[in-house]
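Trainee: next comes the sequence, and after it the predicted model I'd like to discuss.
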Amino acid sequence: MEERIKQYAETIKEKGVSKSNKRKALNLIRYAEDFVIWHKDQTVVEECQRIISKWLNDMGLELKPSKTRITHTMDGFEFLGFNIRQYKVGKNQSKQGFKTIIKPSKEKISEHYEQLSLVIDRHKAAPQEALIRQLKPIIRGWCNYHKTVCSQEVFSKIDYMLWNKLRRWGYRRHPKKSKTWVNSKYWGTIGEDNWMFKTFEGNHLPKHAKTEIVRHKKIQDTRSPYDGDLIYWSTRMRKYPEMTTQKGKLLERQKGFEVTVR
């Protein structure tokens, strides 16, 4: 599919533009059966939709209308659980006159909070430690997936919602106790944070906002995990089947430069 779109790109009529630059100007990003295409000319995007529809029809498949739409990047779109949108900015902020912001989608935020709420509701009478044990992997998994984009504000918002939910959980368990008593029983201080949901033994619930934002590094076009370049993949991933974890971390710190001491 990608190559069919790139072949079409070469036929686009645009004066003074080489075929290679035409191919670069028409972008297609695909993950499994989900994909997004963008180009500065809407008619080009519409033609791509027609080409892909025909390509799929030849295999007995079709585009799902409910998941297919054409939109402007300034309006934004959803892809793989993220909201991708461009915003106008001054020329001193960006030579292009806009910047691209990627955030977790509202749908995925809602789904995540509902999942956390369901776990809490199912553990109304369970010990605090058991509740933490159930919530912890859900929070870490969601944060790890979304930590490569602009998620800090979203992480803080979810923490606030979760804090309110957990406080209600605590108040319902001890209706005859004061809120101050309940707060001191289920929350404590770790470092400079006075509102950590934690047990007396120190087992605590991680906060979304404590997750470090790590920008995604695009894989070079010519790279493959099977190309045998241990230094490149260990620098990128830290972990690689043919490289020890310790050496992978060392290569990352050295930005890929390997030093041999004799």
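Mentor: Good, I have the coordinates.

Trainee: C-alpha from now on. contacts and neighbour counts both.
Mentor: OK.

Trainee: residues contacting C48?
Mentor: I5 (CA atoms under 8 Å, 6 or more residues apart in numbering).

Trainee: next, count neighbours for N164.
Mentor: 12 (other CA atoms under 10 Å).

Trainee: you'd agree it is in a helix?
Mentor: Yes. The assignment for N164 by DSSP: H, G, I helix; E, B strand; the rest coil puts it in a helix.

Trainee: show me the contacts for it.
Mentor: So N164 contacts nothing (CA under 8 Å, 6+ apart).

Trainee: could you redo the last one with a cut-off of 10 Å?
Mentor: I158, G170 (CA atoms under 10 Å, 6 or more residues apart in numbering).

Trainee: any idea how far N83 is from it?
Mentor: Note on N164: its distance to N83, by CA to CA, to the nearest Å, is 26 Å.

Trainee: what do you get for S224?
Mentor: Counting by CA to CA, the gap from S224 to N83 is 28 Å.

Trainee: middle-most residue in the chain, spatially?
Mentor: The residue lying closest to the centre of the chain (CA atoms, centre = their mean) is H146, at 3.0 Å.

Trainee: wouldn't that residue be in contact with A209 here?
Mentor: No. Counting by CA atoms under 10 Å, H146 stays clear of A209, with 11.5 Å between them.

Trainee: shared neighbours of these two, which are they?
Mentor: Q152, V154, F155.

Trainee: can you turn the buried part of the residues you listed into a ChimeraX selection?
Mentor: To isolate the buried ones among these in ChimeraX, judged by 16 or more other CA atoms under 10 Å, type:
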select :152,154,155
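
Trainee: so which of the shared contacts of H146 and A209 is the closest to D75?
Mentor: V154 (19.5 Å; CA to CA).

Trainee: element containing that closest one, please.
Mentor: Secondary structure assigned from DSSP states H and E places V154 in helix 152-173.

Trainee: buried set for the helix or strand just after that helix?
Mentor: As assigned by DSSP H and E, the chain's next helix or strand after helix 152-173 is helix 179-186. Buried residues in helix 179-186, counted by 16+ other CA under 10 Å: V182, N183, Y186.

Trainee: starting at the chain centroid, how far to helix 179-186?
Mentor: 35 Å (CA atoms, centre = their mean, to the nearest Å).

Trainee: against that first model, consider the following:
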Amino acid sequence: MKNRTIFWDILDWDQIQQYVFKFQRKIYSASLLKERSRTQFLQRKFLHSKLLRLWVTNQVIKFQKKYVTSFERHQIFLQLHNIMQMKYNKEDSEIIKEGKILLIYLILNPEWEAYFSIQKHNYSFSIKELVRKINHIASKKYSSLYIIKISLEHQIDLIYLSTITKRLNTFSLMNDSVNHILKSGLIQAYKEFITRKFFILQYNERCNLKLSLLLLEALFSEFSTIFCRYINKRKLIETTFQSTVNCQYVRYLHNFIILDPEKSRIEDLRVLLQYWLHKIGIKKRIKKPRKLSKSLNIELNHYLIIKKSIKNTSIYPSKYAQTYLLEIISNITRKMRNASLILFVHVISIVLKCWKSYFSICNCSEIFNKLDNMIFQKIRAWVFRRHSNWSKDSIKQKYFAPIIDIKYYKRLYTGNWILSTLSSSKNLDTTVMVVPKLRWHNDGVNFNQTNVSNLFHLNYLYRYGMYSKLNIL
């Protein structure tokens, strides 16, 4: 390998991909059987694999905007070997850093995916499942129901990095490599992303976000073990008094929710959660359990869940999510004053589709209509600013031509004053590009990409496949 030139175009990438997934399947199976020594042995062997470094180099180059020469590819391949000297130099280029992060992610992901599959009952794989689960719990008839809810969105960067590496409990070389990457600001970048771009997290394929999400999931899963031990002890005690334990614990990303009809039990859990948060470095105070009345009102991950009765539950986007969407549209109209119409429609469509897909379970047509009107006013101002000397009829004919029976996913829509343009691109399904309305239905939309928020999408025992590129429009 050292004395040979690597010809990237003639390599059998399908065969290399099968090798990578086959090795990940072995790690997954060993972890699933709780064979700790065998899991670490396979991870070490996987780390020293040259085919893995070839695969990582190819995947990192694939998403680069600039052209990468053969010499640069070979240098990246050789630099990935530096992870075995436990070095993570600041002078390394961004592409090499991404390669090292992806390399560590591919090694650690199968082990923790197996662990999460065992602890499946304490997790919600998507925000939609979490909302439905809370709605189902709250619909049960209890004489009283108490809730503890805490979000660590703004405290993630306060976590002690040593607690993350300690939780991984892997071999020393991997621990040191993860520690170097964490010190380079991996968690801070993740915090900034989930604060400002929460609704596109599940469609993003950046390596640093994948690894950040995996490490935080591994750390936060520690409290589920504490919770299960406490509940098992309470069950042993309360079975002698012929009482049942109806405590429910759910978590999605950095959101923790505990529901229990008994106040003393949920108080104990609040103390345990507070102690565990102090242990990992978060000093945030948890409020006392709140008693839920017949009307449930919970704000979670920019969702607002309002339950007025057993059969009447309303789910809305939070006020922050609505304001932030309008802020994004304003920034686009301001920064793209002289952009082409096709590019403008393309960017606006991606933002609106991602935002609506995130809030697709919301049953609030009035809010969507209100946001559509506000967005239309901003787009209308952008158009009239471009052609201040044109008449209203000329602008309407060029930018807002009436559309008749245009297909948007599985439905046909007819409308007036909708920004549209003709496209000559062969990659698009239709020659007409429009800015979609939020009130239009896109339920059941399956984007053609990996869902980052769902760590359990890939079953290594049965499936082989590639990560596909993001293709929204």
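Mentor: Looks like it came in fine. Source: prediction; values computed, not measured.

Trainee: what residue of the second structure takes the place of the residue nearest to the centre of the first structure?
Mentor: Correspondence of H146 of the first structure to the second structure, assessed by TM-score structural alignment: F359.

Trainee: its match touches S365, doesn't it?
Mentor: No. Under the criterion of CA under 10 Å, F359 of the second structure is not in contact with S365, lying 11.8 Å apart.

Trainee: joint contacts of those two?
Mentor: With CA under 10 Å, 6+ apart, F359 of the second structure and S365 have common neighbours Y316, L438.

Trainee: got the buried residues of helix 179-186 of the first structure as a markdown table, with distance to R173 of the first structure columns?
Mentor: What follows is those, written out as a markdown table (distance: CA to CA, whole Å):
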| residue | distance to R173 of the first structure |
| --- | --- |
| V182 | 9 |
| N183 | 12 |
| Y186 | 11 |
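
Trainee: can you map out the strands along the second structure?
Mentor: Along the second structure, the stretches classed as strands by DSSP state E are 145-151, 248-252, 255-260, 290-292, 296-300, 303-307, 313-317, 403-408, 411-415, 420-422, 432-434.

Trainee: pipe those strands into CSV and attach distance to T323 of the second structure and mean neighbour count per row.
Mentor: Formatted as CSV, those follow (distance: least, CA to CA, whole Å; neighbours: other CA atoms under 10 Å):
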stretch, distance to T323 of the second structure, mean neighbour count
strand 145-151, 20, 19
strand 248-252, 23, 19
strand 255-260, 22, 20
strand 290-292, 28, 15
strand 296-300, 15, 17
strand 303-307, 13, 20
strand 313-317, 10, 20
strand 403-408, 26, 13
strand 411-415, 26, 11
strand 420-422, 25, 16
strand 432-434, 23, 18
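
Trainee: make CSV from those strands and add distance to T239 of the second structure to it.
Mentor: Formatted as CSV, the strands of the second structure follow (distance: least, CA to CA, whole Å):
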stretch, distance to T239 of the second structure
strand 145-151, 21
strand 248-252, 18
strand 255-260, 17
strand 290-292, 25
strand 296-300, 30
strand 303-307, 33
strand 313-317, 34
strand 403-408, 56
strand 411-415, 55
strand 420-422, 66
strand 432-434, 62
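
Trainee: who wins for proximity to E111 of the second structure among these?
Mentor: strand 248-252 (19.9 Å).

Trainee: what range does that closest one cover in the first structure?
Mentor: Going by TM-score structural alignment, strand 248-252 of the second structure sits over residues 27-31 in the first structure.

Trainee: swap in stretch 71-90 of the second structure?
Mentor: Taking TM-score structural alignment, stretch 71-90 of the second structure hits no residues over in the first structure.

Trainee: stretch 47-56 of the second structure too?
Mentor: The aligned range for stretch 47-56 of the second structure in the first structure is empty, by TM-score structural alignment.

Trainee: buried residues in stretch 70-78 of the second structure?
Mentor: So stretch 70-78 of the second structure, judged by 16+ other CA under 10 Å, has buried residues R73, H74, I76, F77, L78.

Trainee: OK, contacts around the residue in the second structure that F82 of the first structure lines up against?
Mentor: Matched by TM-score structural alignment, F82 of the first structure corresponds to Y303 in the second structure. Neighbour list for Y303 of the second structure: 127-128, 131, 315-321, 358-359, 361-362 [criterion: CA under 10 Å, 6+ apart].

Trainee: of these, which is the nearest to R290 of the second structure?
Mentor: V131 (18.6 Å).

Trainee: counterpart of that closest one in the first structure?
Mentor: Per TM-score structural alignment, V131 of the second structure is not aligned with anything.

Trainee: now do V131 of the second structure: how many residues are near it, please.
Mentor: So V131 of the second structure, with other CA under 10 Å, has 20 neighbours.

Trainee: now it, nearest residue through space, not along the chain?
Mentor: In space, and not counting its chain neighbours, V131 of the second structure is closest to I305: 7.9 Å by CA to CA, 6 or more residues apart in numbering.

Trainee: so what's the one you found up against?
Mentor: Counting by CA under 10 Å, 6+ apart, I305 of the second structure has contacts 131, 134-135, 296-299, 313-318, 362.

Trainee: all the helices of the stretch 151-300 of the second structure, residue numbers only.
Mentor: 161-168, 172-183, 186-196, 207-238, 263-280 (DSSP state H, counting those that start in this stretch).

Trainee: how about those helices in a markdown table, adding distance to P289 of the second structure?
Mentor: Listed next are the helices of the stretch 151-300 of the second structure as a markdown table, based on distance: least, CA to CA, whole Å:
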| stretch | distance to P289 of the second structure |
| --- | --- |
| helix 161-168 | 27 |
| helix 172-183 | 34 |
| helix 186-196 | 26 |
| helix 207-238 | 16 |
| helix 263-280 | 7 |
